[in-house]
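J.: Coordinates for the following, if possible.
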Amino acid sequence: MLRRTVTVTAAVLAAVLTVQTGSQAAPAPGSPGAGDVYYPEYGNGGYDVGHYDIRLRYYPDTDRLTGATTILATATQDLSRFNLDFALKTTSVRVNNRPATFTKQSDHELVVTPARPITKGTPITVVVEYDDIPSAVVAAGFTSWNRTDDGALAVNEPEIAWWWYPSNDHPTDKASFDVSVLVPDGVEVISNGTPTRWATPAFAGWDRWSWRQEKPQATYLAFLAIGQFDTYQDTSADGSPIVTAYNTRLDPVTAAAARASVERSDEITDWAAGLFGPYPFGARGGVVTGAGDQGFALETQTRPVYDGRSFIRGSNNSLVVHELAHQWFGDSVALGQWKDIWLNEGFATYAQWLWSEDQNEGTAAEIARYVYSEVHPADDPFWQVLPGDPGADRLFDSAVYDRGALTVHHLRELVGDEKFFAILRAWTEKNEHGDGTTPEFQALAEQISGQDLDAFLQTWLYTPGRPELGPSTLAPAFVPTRPKSWPKIVAAHEAAHP
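T.: As a prediction, the model looks like this:
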């Protein structure tokens, strides 16, 4: 009797255990992509990164990069394995203090299998060690790392992180950063945020440069500029550090024009804060590379990077305005999808028109008329590109910039200055250090303006051909004004910065 009772109890217990274990989902692999429409394999699923600690050693004579990145993350699901976006040769991976196995799924996907499954909601510490020649590494058909005559540049969009640190490479997963680089004496290293070590001797012949970005930052906005730079440090009125750097290979006249532009960054940032809301970061500045080193400027967070060629014809304050406007539109408020790139470039371009208006060099309306009528006539193929959905191969087409800015200007005319600037400030405040999409922007603009903007945005962002203009749109009689709240903005700014 006792034996039979035990047998029945064991069977019941086994059945209960079977039901219990069957009801629990087994750990699953994290997704190899973040779900971006244009770049489905960029970013990863299954975890959220909170911090990157990147420690590197760089050899300028050979372009060798060695180091380790420590990633602090939180699991968003039970994980049996997960992916990192990374292209360099990996030598070891540890997850939560134990060696992990790893394989390359593609030229920029590193698949990591931890020794123990990871439970949803638990912290993850990942340490990746690597050693490679970044300029020799091809991923997605190209090499984004740029070796220069005196060092290297890790500056690009949307792909750059793969060539110097492993990451969850999508703008929707922001994190704080510590970047520390060991280089030979006499070589400078500039990065984002605040310097925590400035050419600190490590051992004979080598110095360490360290930078900290405390605010959330998208992976493509982290940068390195390694080489020969004249560097300058100052402090803004709000106490935040200002760091500017100019490559010593610039000829003296171009270097002077660059300084005449970039040294106004603090002034321009304060001007932009009066329109878009408080500056969202704790450091400022800019970097100017050698002429032709990269061929473009990029809004790297807190410290945009400019190609020296941009200043060959003289000062270029408008370019500085564009990249600094991105600190709000693109950096603080990141893209929810790469197809929404006009939310970055259209607004940054329009900021240039607003600066021109402020400096009495042409109103936004005058510039808009010129762009619409003369720069891009009706038969220009420009009008066939849809700024709201340009396609991955036209992500940086001029239509994204100019037609995007025309859309912004037309919105200003439709709703009036007071509501227009209220929309801009509400957008940057609501989504500060987060991300946003075009439908979200439309909803906010409709809420504040009280207007249905669906037909307007459909025409300007998603319809091929040059839109017809209404009777008041871009009319010569239209004279833009600052928002009615401008005196309050100025008074508040002066009170904060006496």
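
J.: okay, CA-based contacts and neighbour counts for the rest of this
T.: OK.

J.: Wait, His410 touches Thr473, no?
T.: Yes. At 6.7 Å, His410 counts as touching Thr473 under the criterion of Cα atoms under 8 Å.

J.: neighbour-wise, which of the two wins?
T.: Between His410 and Thr473, counting by other Cα atoms under 10 Å, His410 is the more crowded of the two (22 against 19).

J.: Report the secondary structure state of the more buried one.
T.: Following DSSP: H, G, I helix; E, B strand; the rest coil, the label given to His410 is helix.

J.: how about the most centrally placed residue in the chain, what does it touch?
T.: By Cα atoms, centre = their mean, the chain has its centre lying nearest to Leu221, at 3.9 Å. Residues counted as contacts of Leu221 (Cα atoms under 8 Å, 6 or more residues apart in numbering) are Val155, Glu157, Glu299, Thr300, Gln301, Asp331.

J.: quick one: buried residues of the strand or helix carrying Ile448?
T.: Per DSSP states H and E, Ile448 falls inside helix 438-449. Neighbour counts over helix 438-449 (16 or more other Cα atoms under 10 Å) mark Thr438, Phe441, Leu444, Ala445, Glu446, Ser449 as buried.

J.: Report the separation between Ala364 and Phe311.
T.: 23 Å (Cα to Cα, to the nearest Å).

J.: And for Lys430?
T.: As judged by Cα to Cα, Lys430 and Phe311 stand 36 Å apart.

J.: The two: which has the busier surroundings?
T.: Set side by side, Lys430 and Phe311 show more neighbours around Phe311, with 24 against 13, by other Cα under 10 Å.

J.: Quick check, the more buried one in contact with Thr254.
T.: Yes. If you go by Cα under 8 Å, Phe311 and Thr254 touch, sitting 5.8 Å apart.

J.: this one as well, want them side by side:
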Amino acid sequence: MRSTTRAGSGVLATGMAVVLLSTSASAAPGPGAPGAGDVYYPGAGNGGYDVSHYDVRLTYQPDTDELAGTTTILANTTQELSSFNLDFGLKVNSVRVNNVPADFANDAADPSELVVTPKNALAADQFLTIAVEYADTPSKVEIDGLTAWKKTPDGALAVDEPTSSEWWFPANDHPTDKATYDVSVEVPDDAAAISNGNLVRKTKQREGWTRWNWRSTQPQATYLTFLAVGAFEVLESTTPDGQPFITAYDPTLGPNLPAAKGSIERTPEAVEFLETAFGPYPFEAQGGVATPHLGFALENQTRSVYDGEFFKSGTNMSVVIHENAHQWFGDSVSLGQWRDIWLNEGFATYAEFLWSEHAGEGTADELAEYLYNSYPADDPFWQVLPGDPGAENQFDGAVYDRGALAVHALRKAVGEEAFFEILKTWQEQKKGGHATLDEFIALSEKISGKPLFDLYQTWLFTKGRPSASPNGQPSAVSAANVARAADGAPAEPKSYPRMRSTHALLGAHHGH
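T.: Below is the predicted model:
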């Protein structure tokens, strides 16, 4: 409990000075903030509490798109609270806080803000059990005119960035508040329910229905928590290191199905390679999901989801490398602000360069030179700043491609040994948490022993094409000398006023 103290002094008629006694008064508990302080998305996340665990227990009917169940949230208050917010857009039937019914209502100005008012005010550093029971049809729910719930012919996909949880479980929806998860979803027997982490068991409680129970034991951001329901072919095995390896394929992928399997089934190989650059794999399971209903790929923790069109030209290890590189850059070490997106996309894209070197399909020098020369100096591409692109350009192609060029420029400036030491140290120090671009810059200067302000300023924070490529070459090279690793790669991502679908498939632009 905080107290305030006031002191004053006065002079009596006799000339004796006295100091007024200090007085204390307790500040009344107030509401938690409706946002986590993100400069791009002020309404994302909430203040006043930290979540440690989500238990999401649902029943889903694919035929009608009806979703019902209860999410139990374990959290601790960080201040005295008269009320607090959860990010959630579905219809709520009841809320209990520490087993006591609480009042609740959606904010009139923002229907994705569920305001919960406990019967009694909450003390600071108090343990909370928050149970939210709800039922709705997610595909009919719009927030800011959008929905992240994608109804499919035989199920649904809860997959998107920077937000998707509001359509299926209440949360503190910002990457700075990560938690562990239990996700349990009951679906008809002819459907599968796929989520993150380990499939701990499948159970039957009634005829015609099966419950799929998943557990994520490492800190996980809300937008990286996903659900895919459909008539998937589910494959279960183990990696060479003994981790559970679970993949799922929509049988309607058609002619893309063999190439999807030929790529995603090599995920353990991709992880093994990425460990040489980034350090030990940070999670307890591996896998992937392929579907024709998404339009992009996303790095859900332990189990990325890919649109089938990524495999229309055959196997595509480039996208598998990209999304699994995010398991380190973005998932284990999450961004502190959404403007720090370069820490996710620049390094995941550069991982494709590293794989190309490994596979003998072009060196990183060759790919960087070709990519630099692919955009003329007057191309709008060079007007987007990867270090602070703005919410409207957060998933612009420049964040990926110019972002990767910035990473390559760093590699050339500090040398091989220091470069990979920076990457591995970053992961070691920040594992399971979140971080900022400023922190990465400071670490790179500390390890390399070099002043890098000009390099970052040029590649991340200055509009216009740098005068020299990241290799230091002012002249172009022939495109014939380089073969891009990502044949049939996606185009510039879709842009929405609030939500972005990353890695979208819209053409032949250099994409990831």
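
J.: Report the TM-score for the pair.
T.: The TM-score (TM-score structural alignment, normalised by the length of the first structure) is 0.89; 455 aligned residues with a Cα RMSD of 1.6 Å.

J.: picking that back up, tell me the two of the buried residues of helix 438-449 of the first structure that are most distant?
T.: Thr438 and Ser449 (16.0 Å; Cα to Cα).

J.: which SS state does the counterpart of Ala68 of the second structure in the first structure fall under?
T.: Counting by TM-score structural alignment, Ala68 of the second structure corresponds to Thr66 in the first structure. What three-state DSSP gives for Thr66 of the first structure is strand.

J.: for Gln105 of the first structure, same thing?
T.: Taking three-state DSSP, the label given to Gln105 of the first structure is strand.

J.: who are the neighbours in contact with the closest residue to it other than its chain neighbours?
T.: Closest residue to Gln105 of the first structure apart from its sequence neighbours, by Cα to Cα, 6 or more residues apart in numbering: Val111 at 6.3 Å. Residues near Val111 of the first structure by Cα under 8 Å, 6+ apart: Arg81, Phe82, Asn83, Leu84, Phe102, Thr103, Lys104, Gln105.

J.: what's the spacing between the last one and Ser92 of the first structure?
T.: Between Gln105 of the first structure and Ser92 of the first structure the distance is 16 Å, computed by Cα to Cα.

J.: try the fifth one
T.: Here the distance between Phe102 of the first structure and Ser92 of the first structure works out to 8 Å (Cα to Cα).

J.: For these two, work out which one has more neighbours and name it.
T.: Phe102 (19 against 14).

J.: what's the matching residue for the more buried one over in the second structure?
T.: Under the alignment (TM-score structural alignment), Phe102 of the first structure pairs with Phe104 in the second structure.

J.: what about the helix or strand harbouring its match, how far off from the first structure?
T.: Secondary structure assigned from DSSP H and E places Phe104 of the second structure in strand 103-106. Compared with the first structure after fitting, strand 103-106 of the second structure deviates on average by 0.6 Å (mean Cα distance after the TM-score superposition for the first structure).

J.: Can you give the distance from the helix or strand just after that strand to the centre of its chain?
T.: Next in sequence after strand 103-106 of the second structure, counting helices and strands by DSSP H and E, comes strand 113-117. From the chain centre to the centre of strand 113-117 of the second structure is a distance of 24 Å (Cα atoms, centre = their mean, to the nearest Å).

J.: hang on, isn't Asp230 of the first structure packed against Val243?
T.: No. Assessed by Cα under 8 Å, Asp230 of the first structure is found out of contact with Val243, at 10.7 Å.

J.: Of the two, which one has the most company?
T.: Between Asp230 of the first structure and Val243, counted using other Cα under 10 Å, the more crowded position is Val243 (24 against 13).

J.: So the counterpart of the more buried one in the second structure: helix, strand or coil?
T.: Counting by TM-score structural alignment, Val243 of the first structure corresponds to Ile246 in the second structure. Of the three states, Ile246 of the second structure takes strand under three-state DSSP.

J.: how much space between Ile246 of the second structure and Ser9 of the second structure?
T.: 73 Å.

J.: just Glu417 of the second structure next, same as before
T.: Glu417 of the second structure sits 64 Å away from Ser9 of the second structure, going by Cα to Cα.

J.: again, but for Thr349 of the second structure
T.: 65 Å.

J.: so Phe177 of the first structure makes contact with Thr69?
T.: No. Counting by Cα under 8 Å, Phe177 of the first structure does not reach Thr69; the two are 10.5 Å apart.

J.: overlap in contacts of those two?
T.: Shared contacts of Phe177 of the first structure and Thr69, defined by Cα under 8 Å, 6+ apart, comprise Tyr52, Asp53, Ile54.

J.: for the residues you listed, which one is nearest Ala273 of the first structure?
T.: Closest approach between those and Ala273 of the first structure, by Cα to Cα: Tyr52, at 28.4 Å.

J.: residue in the second structure matching that closest one?
T.: Match for Tyr52 of the first structure (TM-score structural alignment): Tyr54.

J.: burial measure for that match, as a count.
T.: A count of neighbours around Tyr54 of the second structure, defined by other Cα under 10 Å, yields 24.

J.: Check which helix or strand it maps to.
T.: Per DSSP H and E: Tyr54 of the second structure is located in strand 49-61.

J.: Not counting that strand itself, show me its contacts.
T.: By Cα under 8 Å, 6+ apart, strand 49-61 of the second structure touches 32, 66-79, 155, 169, 172, 177-188.

J.: Check the mean deviation of that strand from the first structure.
T.: Averaged out, strand 49-61 of the second structure is 0.3 Å away (mean Cα distance after the TM-score superposition for the first structure).

J.: What residues sit buried inside the lengthiest helix in the first structure?
T.: Longest helix in the first structure, counting residues (DSSP state H): helix 2-23. Across helix 2-23 of the first structure, burial judged by 16+ other Cα under 10 Å covers no residue at all.

J.: swap in stretch 130-138 of the second structure?
T.: By neighbour count on 16+ other Cα under 10 Å, the buried set for stretch 130-138 of the second structure is Ile130, Ala131, Val132, Glu133, Tyr134, Ala135, Asp136, Thr137, Pro138.
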